[in-house]
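build me a model from this:
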Amino acid sequence: MALDLLFHGAAGCVTGSCAELSGPGFRVLVDCGMFQGSKTLKALNYAPFPFDPRGIDAVLLTHAHIDHSGLLPKLMKAGFSGPVYATAGTRDLCRIMLADAGGIQESEVRHLNRRNQRRGREMVEPIYTEADARRVMDQFVKVRLGDAVQVLPGLEAIWWEAGHILGGASVEVQAEGGEGPVRLLFSGDLGPGGRDYMPDPEGPAGVDHLILESTYGDRERPRVTPEDRRTLLAEELKAAHAAGGPLLIPAFAVERSQELLADIMTIMDEGQAPEGDIFLDSPMASEVTEVFRQRGWNRATGVNPFTCLHGAGRLKFTPDPADSDRLEQLRGWHIVMAASGMCDAGRIRRHLKRLLWNREATVLITGYQAVGTLGRLLVDGARRVRIQGEDFGVRARIRSIEVYSGHADSAGLVSWAQARGPVRGSIFLDHGEPPALEGLARRLAEAGQVREQVIIPQVDQAYRLSPAGAVAGPAPPPRIAPGLAAAPDWHNARAQLILDLNERLEDMPPEAREALIRRIGELVAGAKET
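Take a look at the predicted model:
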């Protein structure tokens, strides 16, 4: 039996990481993540898996971020009963994050079903529940960085430091194929290196095939020291304070929230920015912060920079919904940090609904924003947005800084890939939008890689692997149309149309307004007939 590699997610887009590796006597997944972004892309989370979960022997998990781990409970519900191999840090974070994701799905489905009931539409079910998420944790098996793990006969794996988040790793796999053993390295998400919070990414050299993330494959960021980073953040804090209102930070609950909190505490302690109360309005981020306080030692420095993050003094946790509700009563200078980082779920949407119209408020975006997300719309300069079916004008100051990215930029990705060489077979680029994928392919070619060696797979594309090369199999029926995986969809277009229409109608005289509404009605009626 030959060795086959299939890309079921994070192909042509950033999210939904899931690769299937099958060979003589084994079928394993590397990651099983949730799609995020446009509603068209997120709909794949509800669809059946493109493989039989009962036939999967094991999952090799790179890290805990939901776009890498978020469909594990669904996989279990569909019949997967094998082990999930992960580092201790990844296991501890998944215990919190998956339960939170299940709870959010239950809450949002309840909200949606109330609306569906009023509209006479069918009821929907959550992808999985909080109870499902807790059950799948029984299948986790802890691994240590650098240890060779015999996953199955003919399949061995080693986890390497990825420098991305606590517990995050690249996974080296040695698999028996029809033409002998093949060494693959799945990068997972790679950190930028040079951070005081995380070690630099590592990995073996001389692999046969490299599967490389490409999130920032088309751009280079300025190199900044930890001191430079805190100086930039201090300037944003001072400007937000001068604007007269609160600072709202949409932040990913894992790693980004903890890094920002540690820096803000340091900045205020050193007098670089005005002091003020800091509210971490995310139950999950609060739980994760405790994991960082216990496990956040940087092996490279021997220091845990997160020990200061306890709920005392100016840092305050708001675990209960009532605590979150009381934040609406606050006025003047304070900081609220809430998930999700792309503004598409969780408590951040409620804060945006109450603050986006306020010219004195500031919204600071600190992480990657996928196409089609509310965060991406704000970063791209939208002046009106729709949140949960309501229209909001954007008058708050929208700011963005990239110095907190947990991903390597194009120079870092190329450097890390070169250190893994010589790569005998192919370099597969995943986990990136088309411009980033093409940009990284060019940069790898400029660095000496043969262009034909670099492959950009599409969703569900399969490749037959030998130690020296890869051959694409027949193209499967697409689960999502080419080009839509990383593009705004009709839901985004509809929302923008409604915003534009409402604004236009408000500015029209009554006669013109009525004429436009009649014309639109005629177009809709004509569309129904066709």
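
going forward, measure contacts between C-alpha atoms and count neighbours the same way
OK.

Asp263 reaches Arg230, doesn't it?
Yes - between Asp263 and Arg230 there is a contact under CA atoms under 8 Å: 6.3 Å.

what is in contact with the two at once?
Residues touching both Asp263 and Arg230 by CA atoms under 8 Å, 6 or more residues apart in numbering: none at all.

so Met76, which state does it fall into?
Put simply, Met76 is helix when judged by DSSP: H, G, I helix; E, B strand; the rest coil.

leaving out the residues flanking it, which one is nearest to it?
Distances taken as CA to CA, 6 or more residues apart in numbering put Val136 closest to Met76, at 6.4 Å, once the chain neighbours are dropped.

give me the neighbour count for that neighbour.
By other CA atoms under 10 Å, 23 other residues sit near Val136.

surely it meets Gly79?
No - checked against CA under 8 Å, the pair Val136 and Gly79 is beyond contact range at 11.3 Å.

end to end on stretch 291-311, go ahead and measure it.
14 Å (CA to CA, to the nearest Å).

to compare against the first, here's the next sequence to fold:
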Amino acid sequence: MATITCYGAAQEVTGSCHLLHTDNLSILFDCGLHQGGRVRRHLEADPFKFNPAAIDAVVLSHAHLDHSGRLPALVHEGFNGPIYCTHATAQLLPVMLHDAFSLYQSDLKRLNRKHQRQGKPLISERYSYEDIQTVLTLCKPKAFKEPFTINKHINVTLFDAGHILGSAITKATFTERGASKTLVYSGDLGKHDTLLMNDPQVLEHADVVMMEGTYGDRDHRDLTDTLSQFKSILNEAYQRKGNALLPAFAVGRTQELLLYLGKLQHSGELDDWTIFLDSPMAIEVTRIYDQWLTTLDCEGMESLSDGDATLLKNFISSLHLTIEPEHSMAINNIRNRALIIAGSGMCTGGRITHHIRHRIWDKRNTIIFVGYQAQGTPGRALVDGVKSIRLFGEDLQVNASVETLGGFSAHAGQQELVNWLANFKPKPRVLLVHGEADALDVLSEQIWQQLDICSEIPFPGQMLAF
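Alright, predicted model coming up:
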């Protein structure tokens, strides 16, 4: 009998990792980092609860680190099978993994210096640069809607999930003991009617649907209202002669933000802001997005450009790209009306933490969160209204305004999730993952009320047979 075991993103939002075991194969859907603290904490503390060498293949839904970040550790511990993903995900993956490794090494060096001073044993790396290179050689890119077979036992097709560039819904069909079974794993589903991404594709048949529920307890604000709120927040910050800080994920959120800002500028509603994209990683990722613009929705972009503009070229006249560290530090000398987009999106590291350190104490400034903030992150603490926050060993007063724009989320809201699920006929068995427990409980109740489906919420490590 086939089983699915949820080793991550079970009653939590990050660390996606789900193992499908059949009579013939063991396939891992995603292999992601837990986020909510420094990357190295989880790499040190969380050994795999299965044998990586026994996994036949990985199907990767998309490149975000909470879905891909542990692939090098998986390889280091014996995995040597194919990693299936879309072509765009294969392009984004080296950027994500190399950046994460750099942060991991820095954290590990810092921790080992502390261990040396305390006479504790040093901690060795859980994986190496060579393991990252192996991950990249194992990638087998596939196009959307292009069926492929894994070891002649399971047929898989990837569909556009509309979350970020290359994000995929996975449909896996196999025969076991004479019966055909189909599992659909949603990955992260995007919102409808965004300016950049396509709507998530609709599927209609599955025996089991494993669906995310990040925002299972709420619907997002209408995009028109969100843009109006964004404009109002920026205008207030501008009138206060302050600066605006936008913590943003390098993949997905940054590119959407650039499109929204371009829309405001071209309608004369952006005021006289100087915009800084202060993230080498986000700049590199946006160049990859620019290669794929013709496959994306890009609603309204043609009317805002001369036809050959990209997100980084001739689209926002006041956009400055800062790559070198000294250029990033120079932004701190700008006293007002600098709009700074930088990572990380949850303020767990990266250049945004330096900007927050220099600006958070000043009531003229504004911090604008445009994405989900996981529990335990500085971003979540700020959204929850803390009066002081500790960064770089220093307690900082939170005097800056803190705003949240939920309408810019790259995840489907509650009703969009229910509507996507409603397309499956007959009613499938439903497993809810990738969401905090309370949000999944609310989503489960809505699914019962609207679709008459009793969904299940697996706990970490739970094995479910089907």
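
what value does the TM-score take for this pair?
In this superposition the chains share a TM-score of 0.93, using TM-score structural alignment, normalised by the length of structure 2; 459 aligned residues with a CA RMSD of 2.1 Å.

returning to that earlier point: shouldn't the residue nearest to Met76 of structure 1 be within a helix?
Yes - judged by three-state DSSP, Val136 of structure 1 forms part of a helix.

so who does it touch?
Here Val136 of structure 1 is in contact with 72-73, 76 (CA under 8 Å, 6+ apart).

drop anything exposed from those.
72-73, 76 (16 or more other CA atoms under 10 Å).

of these, just say which sits nearest to Pro422 of structure 1.
Set against Pro422 of structure 1, the nearest of the buried ones among the contacts of Val136 of structure 1 by CA to CA is Leu72 (33.8 Å).

gap between the nearest residue to that closest one once chain neighbours are set aside and Val371 of structure 1?
Spatial nearest neighbour of Leu72 of structure 1, chain neighbours left out: Cys32 (5.9 Å); criterion: CA to CA, 6+ apart. Per CA to CA, Cys32 of structure 1 is found 21 Å from Val371 of structure 1.

ok, these two, which is more surrounded?
Taking other CA under 10 Å, Cys32 of structure 1 and Val371 do not tie; Cys32 has more neighbours (27 against 22).

that one: which element?
Counting by DSSP states H and E, no helix or strand carries Cys32 of structure 1.

the one 10 residues further on now?
Assigned by DSSP H and E, Lys42 of structure 1 belongs to helix 39-42.

mean per-residue distance, that helix versus structure 2.
Here helix 39-42 of structure 1, set against structure 2 after superposition, deviates by a mean of 8.7 Å using mean CA distance after the TM-score superposition for structure 1.

next SSE downstream of that helix?
Moving toward the C-terminus from helix 39-42 of structure 1, the next helix or strand (DSSP H and E) is strand 58-60.

what's that following strand aligned against in structure 2?
Counting by TM-score structural alignment, strand 58-60 of structure 1 falls onto residues 57-59 of structure 2.

what's in contact with the matching stretch?
For stretch 57-59 of structure 2, contacts defined as CA under 8 Å, 6+ apart pick out 26-30, 81-85, 150, 170.

counterpart of Phe249 of structure 2 in structure 1?
The equivalent of Phe249 of structure 2 in structure 1 is Phe252 (alignment by TM-score structural alignment).

count of neighbours near that match?
That count, for Phe252 of structure 1 with other CA under 10 Å as the rule, works out to 22.

ok, now which ones touch it?
Shown in contact with Phe252 of structure 1 (CA under 8 Å, 6+ apart): 338-342, 367.

hmm, 6 Å instead?
339-341 (CA atoms under 6 Å, 6 or more residues apart in numbering).

take the residues you listed and write them to CSV, including secondary structure.
Output for the contacts of Phe252 of structure 1, formatted as CSV (three-state DSSP):
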residue, secondary structure
Ala339, coil
Ser340, coil
Gly341, coil
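
give the buried subset of the residues you listed as a PyMOL selection command.
Restricted to buried positions by 16+ other CA under 10 Å, the PyMOL selection for the contacts of Phe252 of structure 1 reads:
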select buried, resi 339+340+341
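
dump the contacts of Phe252 of structure 1 into JSON lines; add distance to Gln294 of structure 1 as well.
Formatted as JSON lines, the contacts of Phe252 of structure 1 follow (distance: CA to CA, whole Å):
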{"residue": "Ala339", "distance to Gln294 of structure 1": "22"}
{"residue": "Ser340", "distance to Gln294 of structure 1": "23"}
{"residue": "Gly341", "distance to Gln294 of structure 1": "23"}
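
find the nearest non-adjacent residue to the match of Phe249 of structure 2, please.
Gly341 (4.3 Å).

roughly how far does the counterpart of Ala242 of structure 1 in structure 2 sit from Glu284 of structure 2?
Aligned counterpart of Ala242 of structure 1 in structure 2: Gln239 (TM-score structural alignment). Distance of Gln239 of structure 2 to Glu284 of structure 2, computed by CA to CA: 33 Å.

those two: who's more crowded?
Using other CA under 10 Å, the more surrounded residue of Gln239 of structure 2 and Glu284 is Glu284, with 15 against 12.

before we move on, the earlier item: tell me which two in the contacts of stretch 57-59 of structure 2 are the farthest apart.
Gly81 and Thr170 (18.0 Å).

quick one, which of those two is more surrounded?
Thr170 (25 against 18).

how many residues are close by Lys114 of structure 2?
13.

where does it land in three-state SS?
helix.

return the distance of the lengthiest strand in structure 1 from the chain's centre.
The longest strand of structure 1 (DSSP state E) is strand 169-177. Remark: strand 169-177 of structure 1 is offset 24 Å from the chain centroid, using CA atoms, centre = their mean, to the nearest Å.

and the next helix or strand past that strand?
Using DSSP H and E, the helix or strand that follows strand 169-177 of structure 1 in sequence is strand 180-186.

and that next one with strand 169-177, angle?
Angle of strand 180-186 of structure 1 versus strand 169-177, following axes from the mean of the first three to the mean of the last three CA atoms, to 10 degrees, is 160 degrees.

average offset of strand 180-186 of structure 1 relative to structure 2?
Compared with structure 2 after the fit, strand 180-186 of structure 1 shows a mean deviation of 0.8 Å (mean CA distance after the TM-score superposition for structure 1).

so which other helices or strands are in contact with that strand?
Using 3 or more CA pairs under 6 Å, 6 or more residues apart in numbering; DSSP states H and E, the elements in contact with strand 180-186 of structure 1 are strand 169-177, strand 209-213.

now the ones you listed in CSV, please, with extra columns for distance to Arg513 of structure 1.
Shown next, in CSV, are these (distance: least, CA to CA, whole Å):
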stretch, distance to Arg513 of structure 1
strand 169-177, 58
strand 209-213, 50
